[in-house]
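Colleague: quick one, fold the following:
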Amino acid sequence: MGKQSQYGLQIMSWEGAIMAVPAHDSRDQEFALKYDIPILPVVKQDDESCSEGTVINSSNVTTGLDINGLSCKEAASKVIEWAEKTGNGKKKVNYKLRDWLFARQRYWGEPIPVIFLDGTSESVSLNETELPLTLPELDDFTPTGTGEPPLSKAKSWVETTDPSSGKPAIRETSTMPQWAGSSWYYLRFMDPKNSNELVDKAKERYWGPVDVYVGGAEHAVLHLLYSRFWHKVLYDIGVVSTKEPFKCVINQGLILGEVQYTACKDADGNYVSADSTEMSGEYHRESIPEEKVIKSGDSFVLKDDPNIRLIARAHKMSKSRGNVVNPDDVVSEYGADSLRLYEMFMGPFRDFKTWNTSGIEGVHRFLGRTWRLIVGSPLPDATFNNGSVVTDEKPTLEQLRSLHKCIAKVTEEIEGTRFNTGISAMMEFINAAYKWDKHPRTIIEPFILLLSPYAPHMAEELWFRIGHSNSLAYESFPKANPDYLKDTTIVLPIQINGKTRGTIQVEEGCSEEEAFRLASLDEKLSKFLDGKSIKKRIYVPGKILNVILDRKNVEAGAR
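Modeller: Below you'll find the predicted structure:
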């Protein structure tokens, strides 16, 4: 039996129910449009995926269930509560764990250390003394065509004897999947040359568990699931000392291809705004090049007709879409450091990020400005005396503060995997450094070390240019001095004849003479003081400086 509800189509059968939601599912909508089934939205969407939104048109007088106005998550909880209370259902958590098919019918992979007694199906595991079992050399790895794995071609390897009974036996010709090796490789890194055991217990206790494990979206389920499974088995049999393999797991966001712009056209070939085609109507799409697009508010529109809103979307890089960026081309034009720096500058490490080739130019310019600040104008002789503008002068308090604030920020952002904001802090430092007359070695050297994890090739060259012969890789990472992180400057109001004319930044405990000197250098205040005869100064440290001009100056100014 079947019936149509006000929300969609329900098909009832002995097997259960099929639900259709044409207002929020493209396939259901296509079906509903074809058969003229009314479409009524049940969620006021906050985003395209409908994962967030407010439930509407969802009340039932007969059952007394009303979920209007609730979020999707709240509505689901209330429906479950209603189903349990009325006896119509109960809450259940489904785990999609399945048996693991461990055998692979291919040559590449770890051979399974199992033999079968000749003429029987009885399997026997090899003794530890016969391990490791290695693959035989094969010239032909292609499928056999009989359903047997490629290893079956190695007759002399397959045919063996049972070490215990001496009876003829054959080896298992399937191999283990790639997970067999990749699930525990981090343990082998702790003791890679140990030929007696997987890992030495003392070394495993020293190095394990892994402090930070970084992986992509592909690692988020399968690899991490298998690694934890494998590790827990090893823990149960006493091979490892910890129940968990990793202290911290970070999944970096996927880098999407460049934004692609699409315009919609109606049946007559006229452009229509994308927001008018979301529910129904015949239309087709047309790709629009970036140079014909401008941004208007939160949307992208046609440059020639700003009333036409476009669909702007970035897709995962793939050959089929033609949006793959070849890193070799980027390195050839901008250099490896610029590519590396841009990838970290694109956004938060864990977030999805959209590639934009023009964005590389910004970080490339930053590296260029850094080079020119330290090395100076390009010179043919890349020696210390001829290739650096760094001096051995004592740094000023301003320079020390600028450096140590940069060190503190970069260190904090590295620990929080917020590399983009760490790069921003270095950009701010370079902007400040360009205003200095001198660039002391004690300021520039720590900055180069800060830059080295982000742009290692250029930092290494800069390290050489300022007079070092050994690699900076052996240097300690800079540490911020708390004494220079304190903001000891204050804003001091400046009055001329009792009227406030501006403010200046001074150090706490600044003397009257220093305060007056800074006021005289200020562009806005100097026009009131230059060439004027001063009768007296009234200075309240940390509060105010009032400069009283001679009356003759005031009268002359009035005339």
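
Colleague: only C-alpha atoms from now on, for both contacts and neighbour counts.
Modeller: OK.

Colleague: how about P446, what does it touch?
Modeller: By Cα atoms under 8 Å, 6 or more residues apart in numbering, the residues touching P446 are 403, 477-478.

Colleague: from V330, how far off is the most centrally placed residue in the chain?
Modeller: Note on the chain: the residue nearest the mean C-alpha position is F349, at 2.0 Å, using Cα atoms, centre = their mean. Between F349 and V330 the distance is 21 Å, computed by Cα to Cα, to the nearest Å.

Colleague: likewise for D162?
Modeller: From D162 across to V330, the span is 58 Å (Cα to Cα).

Colleague: related to what we said a few turns ago, mark which of the contacts of P446 are buried, thanks.
Modeller: Among the contacts of P446, those classed as buried by 16 or more other Cα atoms under 10 Å are 403, 477-478.

Colleague: which one of those is nearest I494?
Modeller: Taking Cα to Cα as the measure, I494 sits nearest to L403 out of the buried ones among the contacts of P446, at 29.8 Å.

Colleague: what are the buried residues along the helix or strand containing the closest one?
Modeller: Secondary structure from DSSP states H and E places L403 in helix 397-415. Of all the residues in helix 397-415, those buried under the rule 16+ other Cα under 10 Å are 399-411, 413.

Colleague: so which of the residues you listed is the closest to F102?
Modeller: E413 (41.7 Å).

Colleague: not counting residues beside it along the chain, what's closest to the closest one?
Modeller: Nearest-residue entry for E413: G422, 5.4 Å, with adjacent residues in sequence omitted and distances by Cα to Cα, 6 or more residues apart in numbering.

Colleague: with A455 instead?
Modeller: Closest to A455 by Cα to Cα, 6+ apart is D337, at 4.8 Å.

Colleague: hmm, back to that, would you list the contacts of P446 in a markdown table and tack on distance to G166?
Modeller: Putting these into a markdown table (distance: Cα to Cα, whole Å) gives the following:
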| residue | distance to G166 |
| --- | --- |
| L403 | 75 |
| F477 | 62 |
| P478 | 66 |
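
Colleague: please give me the structure for this one as well, since I'd like to look at both together:
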Amino acid sequence: MKYDFAAVEKKWQDIWEKENTFAASNDYTKPKFYALVEFPYPSGQGLHVGHPRSYTALDILARKRRMEGYNVLYPMGWDAFGLPTENYAIKNHIHPEIVTKNNVANFKHQLKSLGLSFDWTREINTTDPDYYKWTQWIFLQLFKHGLAYKKEMSVNWCTSCKCVLANEEVVGGVCERCGGEVVHKVKNQWMLGITKYAQRLIDDLDTVDYIDRVKTSQINWIGRSTGAEIDFDTTAGDTLTVFSTRPDTLYGATYMVIAPEHPYIEKWADRITNMEALRAYQAEAARKSDFERSEMAADKEKTGVCIEGVRGINPVTGGEIPIFISDYVLMTYGTGAIMAVPGHDDRDWAFAKKFGLPIIEVVAGGNVEEAAFTDCNTGIMVNSGMLDGLTVEEAKKKITEWLSENGKGREKVNYKLRDWVFSRQRYWGEPIPIIHCPHCGMVPVPESELPLRLPEVDSYEPTDTGESPLAAMTDWVNTTCPVCGAPAKRETDTMPQWAGSSWYFLRYCDPHNDKELASKEALDYWMPVDWYNGGMEHTTLHLLYSRFWHKFLYDIGVVSTPEPYQKRTSHGMILGENGEKMSKSRGNVVNPDDIVKEYGADTLRTYEMFIGDFEKSATWNTSAIKGCKRFLDRIWNLMDIAVEGDAYSEKLESSFHKTVKKVSEDIEAMKFNTAIAAMMSLLNEIYDAGSITHEELRTLLKLANPFAPHVTEEIWSVMNFGGQISGQSWPTYDPAKCVDSMVEIAVQLAGKIKARIMVPADITAADAIAAAKADPAMAPLLEGKTIIKEIYVPVKLVNIVAKG
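Modeller: Okay, the predicted model is just below:
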């Protein structure tokens, strides 16, 4: 009979939902497995076929673990605050709450149609006040421990979204979300002190199982470097402190550069004689993102203005050197000031050449006039006074000691990572639970009054002044101080979208708890997440932020593990049929609803896993999906050739054991494509044999079930095998029966292959050597020769050494 995938898939999805088949148990005595995928942002565009790749992969692992006897938590929820929803709401005059509700409903329908074994009883939504109550609670703990604070600083301002962006949200010099121009503004912002955790965020990567590229991404973003802080006196009487990883090159420092936003410019205003030129340059720099100004843009022509009226003093030479402002120095990195050593740095050399500044060689070798530097990490110091003749490493140690002894500097570890800009001047986000009192300062909203809900409003458009729309809602803003009772005002900035996603994995452990973010019993049982999969694009944003929040919660005793995720993997993108990233603007988005309607969810799931190496990008090919449909149809048709029997047939026994081994191992290695290929190969052998026993069919259905759960459950039901596959045990294999009965071995003469022969896998050395000598290709070569040595390497080769 023909397989009616539409009817069968709806049937089993209804059964699973009615019976809560995949709900995790609260029996904390069982072995547990917590599988996690990044919860989606429910956009109005819905899913495209790239999304199910990650969900299906972890679904396969979750289904396998259930069959292995684990209590599995595989949850799903919605990361639903954020700018895209708010921008859509403004454009279409629909409240963001309604937009979110509609988008979530669509996403949920799409996910359920794929037969993913999520525990929907634990569904969460970051915009639910019962959820963001605990986001606010965590913020208050950060505030009470000095890790949430306000600071006047230069920030990235999206001119389109009209809000502040974290450095990580500026990609390629523009807003990550809308592509709008990003400029710099000085604003009073909420910050989170992630830099206090910088070293731990690096060190603890040694304790977790993350793929190398994820670890590298984290380490590079944190950017640890060891060097020294060096104090340069100035002719204005102030000290300019710089950080350098190469204090040994101090004698070669011929000028200094400070960021255009450096506060000393204002301090020195009455001394500087070219303030007009500096102001013009500052305005120009404000229109550039940190990305454009950073070392990533090192190839661009260097620009700057020399400060006339103030000069620096090199602490080892005592000589005066010019101070420039230039946009390639950032206030957000180090001290906002650098010493420039053009004799041994390409960027400094180019700047010095442009402005006619001295270039001094301080590490012997190369040609500094042509920027042909020697390896300045291994050379000998020259033109460096007390350091002459020393190696670089010896010089680093000596100059650092000298600086410390003479009050001119100190050893220092620095990080590229900056504290997290946590303010957003928008409506659709968690209200920051702080009250500003003219007498008491910043006061936390009492925890008993959480959640602090977003007010119901008619207008939530951003303002041109840079203030949050909440600032205009006076009835909500005006309040009383919980400490002294005086009139006070609420904080009007909201949290960024990253807030809710920085701890959501904890809420899944106990999502309906109204007394705490999750019970200690639940957190101790479920955490850490055993296997977390997500996109590489989130390994510097979400992953870093969530690890920071988790470590803080560990420090205050809320969670019992220092890391949230024991294992982290990442998948490659599924590209459009034109080989480009799927996007609405490119017109290459493939809607999974269309594929499910035409081919069925099981076919889509199988194709998503068969499309290629899971960690690499793959191009969608709609015509290729038909091969996976044929594979599932052939499994369905096995019912026509199934015969009674509770054992493997002699002809297929070895093949079944090998396939169980292969599929089991490949799932764990995320080699889903080769696991499917192994089942396809076994299927060919079954059809060649002309029949399949009930035991063989049961095993094949169990192996295929995580990939194609609907069709396999239906066959299991039609065959009256009892219960559901999800409640069965995962197949096992006998290693001895995975060994081929016959193997091919090489026959060598003096180390060179002359023939290949088939022999029994358990053949003795004597019999193998005899078979090799008797081979028609070898016998003539040995005729008349004296055999000196005979070697047999089991199941690999025979090597004969002869002379004469």
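
Colleague: care to give me the TM-score?
Modeller: The TM-score (TM-score structural alignment, normalised by the length of structure 1) is 0.59; 375 aligned residues with a Cα RMSD of 3.8 Å.

Colleague: residues contacting the counterpart of the residue nearest to E413 of structure 1 in structure 2?
Modeller: Residue pairing (TM-score structural alignment): G422 of structure 1 is matched to A675 of structure 2. Taking Cα under 8 Å, 6+ apart, we find A675 of structure 2 in contact with 662-664, 666-667.

Colleague: tell me the one of those nearest I753 of structure 2?
Modeller: Looking across the contacts of A675 of structure 2 and measuring by Cα to Cα, the closest to I753 of structure 2 is K662, at 30.3 Å.

Colleague: how close does the counterpart of the closest one in structure 1 sit to P348 of structure 1?
Modeller: Aligned by TM-score structural alignment, K662 of structure 2 pairs with K409 of structure 1. Here the criterion is Cα to Cα. By it, K409 of structure 1 lies 15 Å from P348 of structure 1.

Colleague: I'd say T85 of structure 2 and N102 touch.
Modeller: No - judged on Cα atoms under 8 Å, T85 of structure 2 makes no contact with N102 at a distance of 11.0 Å.

Colleague: more neighbours: which of those two?
Modeller: Neighbour count, other Cα atoms under 10 Å: between T85 of structure 2 and N102, T85 has more, with 24 against 14.

Colleague: just the element for that one, please.
Modeller: Going by DSSP H and E, T85 of structure 2 is part of helix 83-92.

Colleague: that helix - contacts with which helices or strands?
Modeller: helix 96-113 (3 or more Cα pairs under 8 Å, 6 or more residues apart in numbering; DSSP states H and E).

Colleague: output the residue interval of structure 1 matched by the helix it packs on.
Modeller: Going by TM-score structural alignment: helix 96-113 of structure 2 matches no residues.

Colleague: okay, the next helix or strand after that helix sits on what stretch of structure 1?
Modeller: Sequence-wise, the next helix or strand downstream of helix 96-113 of structure 2 (DSSP H and E) is strand 124-125. With TM-score structural alignment applied, strand 124-125 of structure 2 matches no range in structure 1.

Colleague: quick one: strand 124-125 of structure 2 to chain centroid distance?
Modeller: Distance, stretch centre to chain centre, for strand 124-125 of structure 2: 21 Å (Cα atoms, centre = their mean, to the nearest Å).

Colleague: pull out the buried residues from the very next helix or strand once past that strand.
Modeller: Note on strand 124-125 of structure 2: by DSSP H and E, the next helix or strand toward the C-terminus is helix 129-144. For helix 129-144 of structure 2, burial by neighbour count (16+ other Cα under 10 Å) applies to 129-143.

Colleague: ok, the residues you listed vs P735 of structure 2, which is closest?
Modeller: Among these, and counting by Cα to Cα, the member closest to P735 of structure 2 is Y131, at 49.2 Å.

Colleague: I figured the closest one hits W78, correct?
Modeller: No - the criterion here is Cα under 8 Å, and Y131 of structure 2 misses it with W78 at 11.0 Å.

Colleague: if we ignore the residues flanking it in sequence, what's nearest N356 of structure 1?
Modeller: E258 (5.5 Å).

Colleague: in CSV: the contacts of A675 of structure 2, plus distance to R756 of structure 2.
Modeller: Listed next are the contacts of A675 of structure 2 as CSV, based on distance: Cα to Cα, whole Å:
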residue, distance to R756 of structure 2
K662, 26
V663, 30
S664, 32
D666, 30
I667, 34
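
Colleague: now, the most widely separated pair of the residues you listed?
Modeller: Farthest apart among the contacts of A675 of structure 2 by Cα to Cα are K662 and I667. That separation is 8.6 Å.
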